[in-house]
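Peer 1: Could you look at this predicted model? Sequence included:
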Amino acid sequence: MTLEALLNHRYSCRAYQDRQVDRADIEAMLRLAQRTPSWCNSQPWQVVVTSGETTTALAKALSEAAASGRMGSDIPGPEEYRGVYQDRRRGAGFALYDSVGIDRKDHARRAEHMAENFTFFGAPHTAIITTDKYLGTYGAVDCGGYVSTLVLAAQELGIATIPQAAIAMVSETVREFFGMPDDRLVVCAVSFGYADEDAPINSFRTDRAALDEAVTFA
């Protein structure tokens, strides 16, 4: 597929088949992602990929942590969504709820849907993306580039993905589960597998701003 086709067809998958991805295909997409450019070629990302029982056990640990309120992110989240950013956030959220028949005022079902982040929406694999604490903002920026390359590499191989910032909200539990040192900061996860094409939620798509809303030619 061309880059244009990959970008136009990729979406955040929230329902998966009960089917593992072959190790060779996982390694192929990771090798492609490893070509991501980084600040001073530091390549700050370290990635833990789960499969099978490890995915299940991690989902249980994260779900329990979130349910008990043991939340906390290594990297501060947005201070506030305002203006057009709040508009886009709300628009995407409401459209997502509509795709699965959740009324925007039904806070209980919205919370249930949010909790599915911690079970990776049923994906058989997740890749936990971490950065080095001492590389600061640019380490996290480079990891963002890695995530972008990774999801496009997966798309080329017919593998569905969803990048998940929510996993960073339980960073300490992630570190405890894998025995990571304190200087590894959890940036996000990318959960992946094969899409359940019949699931209504997988018909949901986000829109994109027009070029003139994002770019100024000087």
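Peer 2: Arrived safely.
Peer 1: can we go C-alpha only for contacts and neighbour counts from here?
Peer 2: Fine.
Peer 1: all helices of this structure, in order?
Peer 2: Along the chain, the segments classed as helices by DSSP state H run 3-9, 23-33, 52-67, 84-99, 107-115, 136-156, 171-178, 211-214.
Peer 1: Need the residues that contact the longest one.
Peer 2: If I follow you right, that is helix 136-156. Judged by Cα atoms under 8 Å, 6 or more residues apart in numbering, the contacts made with helix 136-156 from elsewhere in the structure are 1, 6-7, 10, 29-30, 32-34, 36-39, 43-45, 129-133, 160-163, 187, 190.
Peer 1: what about versus this one:
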Amino acid sequence: MTASSEATDVELAARGPANMLARLLDDRWSCRAFDGRQVPREAIERLVATAQRSASWCNTQPWQVIVTSGAATERFREALAAHVAAHPDATTFDFDPPAEYRGVYRERRRESGWQLYEAVGVERGDREASARQALQNFRFFGAPHVAIITTDALQGTYGAVDAGLYVGTFLLVAHSLGIATIPQAALAGRSDFIREHFGIPDDRKILVGISFGYADLDHPANSYRTSRASVSETVTWFDE
């Protein structure tokens, strides 16, 4: 293959699937205010059927998904919010959360948090207002649907990695269908409650929850977008 034909292949890819994927990645964002409209069942079925094509080690596909709609979402929302109100410090993760955020990771986390607070009018140092905003996690930001992603406990870290790949695919497929999403570690932090609420067996580990629906684009919580590190910050090249 000549250099000129290689360049042509790259140009063709840029106008096709690669360009569409780049647009999805550029456009996707975490929604923190939903308008409450239910997503039609056929759209959700298309979402999960397409996400099922996600890659996994040895094609084990260790993820399983619980999806709520309608009255089931409302029962879950009210029960979880009441549980958090009654037990504010009773966090339980099936997977250890980050021990600490240091350096650039701390800076990125803080930047994202202050973008949200500034958007919704939470002033620095206003702990009461920031706590109220944090509690919106447990009301799913008004989303009409929640997906709880679990993985096979015996597959350990690599099963969690595979399920994480599924989460990424789920988010992109949803965005391609016009469905807004937000993956929520806050929900994973209430794994004991969620396990009991849905009857999840002990051989499954709860990885994350994803609230989804249609975005309220007029809400200030949806008015900002987070940044991404440059390739030079994340990639080391070895050519020789």
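Peer 2: Great, that's in hand. As the structure is a computational prediction, the values presented were derived from the model and not from experiment.
Peer 1: what's the TM-score here?
Peer 2: The pair, once superposed, lands on a TM-score of 0.97 when counted by TM-score structural alignment, normalised by the length of structure 1; 218 aligned residues with a Cα RMSD of 1.0 Å.
Peer 1: now, of the helices of structure 1, which is deepest in the fold?
Peer 2: Mean neighbour count, computed with mean count of other Cα atoms under 10 Å, is highest for helix 136-156 among those, reaching a mean of 20.
Peer 1: Return the residue of structure 2 aligned against residue 84 of structure 1.
Peer 2: Using TM-score structural alignment, the partner of residue 84 of structure 1 in structure 2 is residue 104.
Peer 1: which one of the helices of structure 1 lies closest to residue 194 of structure 1?
Peer 2: Closest to residue 194 of structure 1 of these is helix 136-156 (Cα to Cα; 10.2 Å).
Peer 1: mean offset of the closest one relative to structure 2 (after superposition)
Peer 2: Average distance, helix 136-156 of structure 1 versus aligned residues of structure 2 after superposition (mean Cα distance after the TM-score superposition for structure 1): 0.6 Å.
Peer 1: excluding its backbone neighbours, what's nearest the residue nearest to the spatial centre of structure 2?
Peer 2: Structure 2 has residue 183 as the residue nearest its centroid, 1.9 Å off, counting by Cα atoms, centre = their mean. Distances taken as Cα to Cα, 6 or more residues apart in numbering put residue 210 closest to residue 183 of structure 2, at 4.3 Å, once the chain neighbours are dropped.
Peer 1: what does residue 137 of structure 2 give?
Peer 2: residue 186 is the one closest to residue 137 of structure 2 (Cα to Cα, 6+ apart), at 6.6 Å.
Peer 1: What residue in structure 1 is paired with the one you found?
Peer 2: For residue 186 of structure 2, the aligned residue in structure 1 is residue 166 (criterion: TM-score structural alignment).
Peer 1: Where is the longest strand in structure 2?
Peer 2: Counting by DSSP state E, the longest strand found in structure 2 is strand 204-213.
Peer 1: Return the distance of that one from the chain's centre.
Peer 2: In terms of Cα atoms, centre = their mean, to the nearest Å, the centre of strand 204-213 of structure 2 is set 8 Å apart from its chain centre.
Peer 1: Provide the aligned range in structure 1 for that strand.
Peer 2: Taken onto structure 1 by TM-score structural alignment, strand 204-213 of structure 2 occupies residues 184-193 there.
Peer 1: who touches that stretch?
Peer 2: Contact with stretch 184-193 of structure 1 is made by 16-17, 19-21, 73-75, 120, 123-133, 140, 143, 147, 151, 159-168, 171, 174-175, as judged by Cα under 8 Å, 6+ apart.
Peer 1: Tell me roughly how far it lies from structure 2 on average.
Peer 2: Counting by mean Cα distance after the TM-score superposition for structure 1, stretch 184-193 of structure 1 comes out at 0.7 Å.
Peer 1: thinking again about what came up before, tell me, how many residues neighbour the residue nearest to residue 183 of structure 2?
Peer 2: By the measure other Cα atoms under 10 Å, the count of residues near residue 210 of structure 2 is 22.
Peer 1: What separation is there between it and residue 186 of structure 2?
Peer 2: Using Cα to Cα, to the nearest Å, one gets 10 Å for the distance from residue 210 of structure 2 to residue 186 of structure 2.
Peer 1: Then residue 52 of structure 2?
Peer 2: Distance of residue 52 of structure 2 to residue 186 of structure 2, computed by Cα to Cα: 24 Å.
Peer 1: about what we covered before: ok, the match of residue 186 of structure 2 touching residue 119?
Peer 2: No: counting by Cα atoms under 8 Å, residue 166 of structure 1 stays clear of residue 119, with 10.8 Å between them.
Peer 1: Which one's more surrounded, these two?
Peer 2: Set side by side, residue 166 of structure 1 and residue 119 show unequal neighbour counts under other Cα under 10 Å, the larger going to residue 119 at 22 against 19.
Peer 1: Output the residue interval of structure 2 matched by stretch 26-37 of structure 1.
Peer 2: The alignment places stretch 26-37 of structure 1 over residues 44-55 of structure 2 (TM-score structural alignment).
Peer 1: likewise stretch 114-124 of structure 1?
Peer 2: Counting by TM-score structural alignment, stretch 114-124 of structure 1 sits on residues 134-144 of structure 2.
Peer 1: mind listing what's buried in that stretch?
Peer 2: Within stretch 134-144 of structure 2, the residues scored as buried using 16 or more other Cα atoms under 10 Å are 135, 137, 138, 139, 140, 141, 142, 143, 144.
Peer 1: Contact partners for the residue nearest to the fourth one when sequence neighbours are not counted?
Peer 2: Which is residue 139 of structure 2. For residue 139 of structure 2, the nearest residue in space outside its immediate sequence neighbours is residue 77; the separation is 5.3 Å by Cα to Cα, 6+ apart. For residue 77 of structure 2, the residues meeting the contact criterion (Cα under 8 Å, 6+ apart) are 138, 139, 140.
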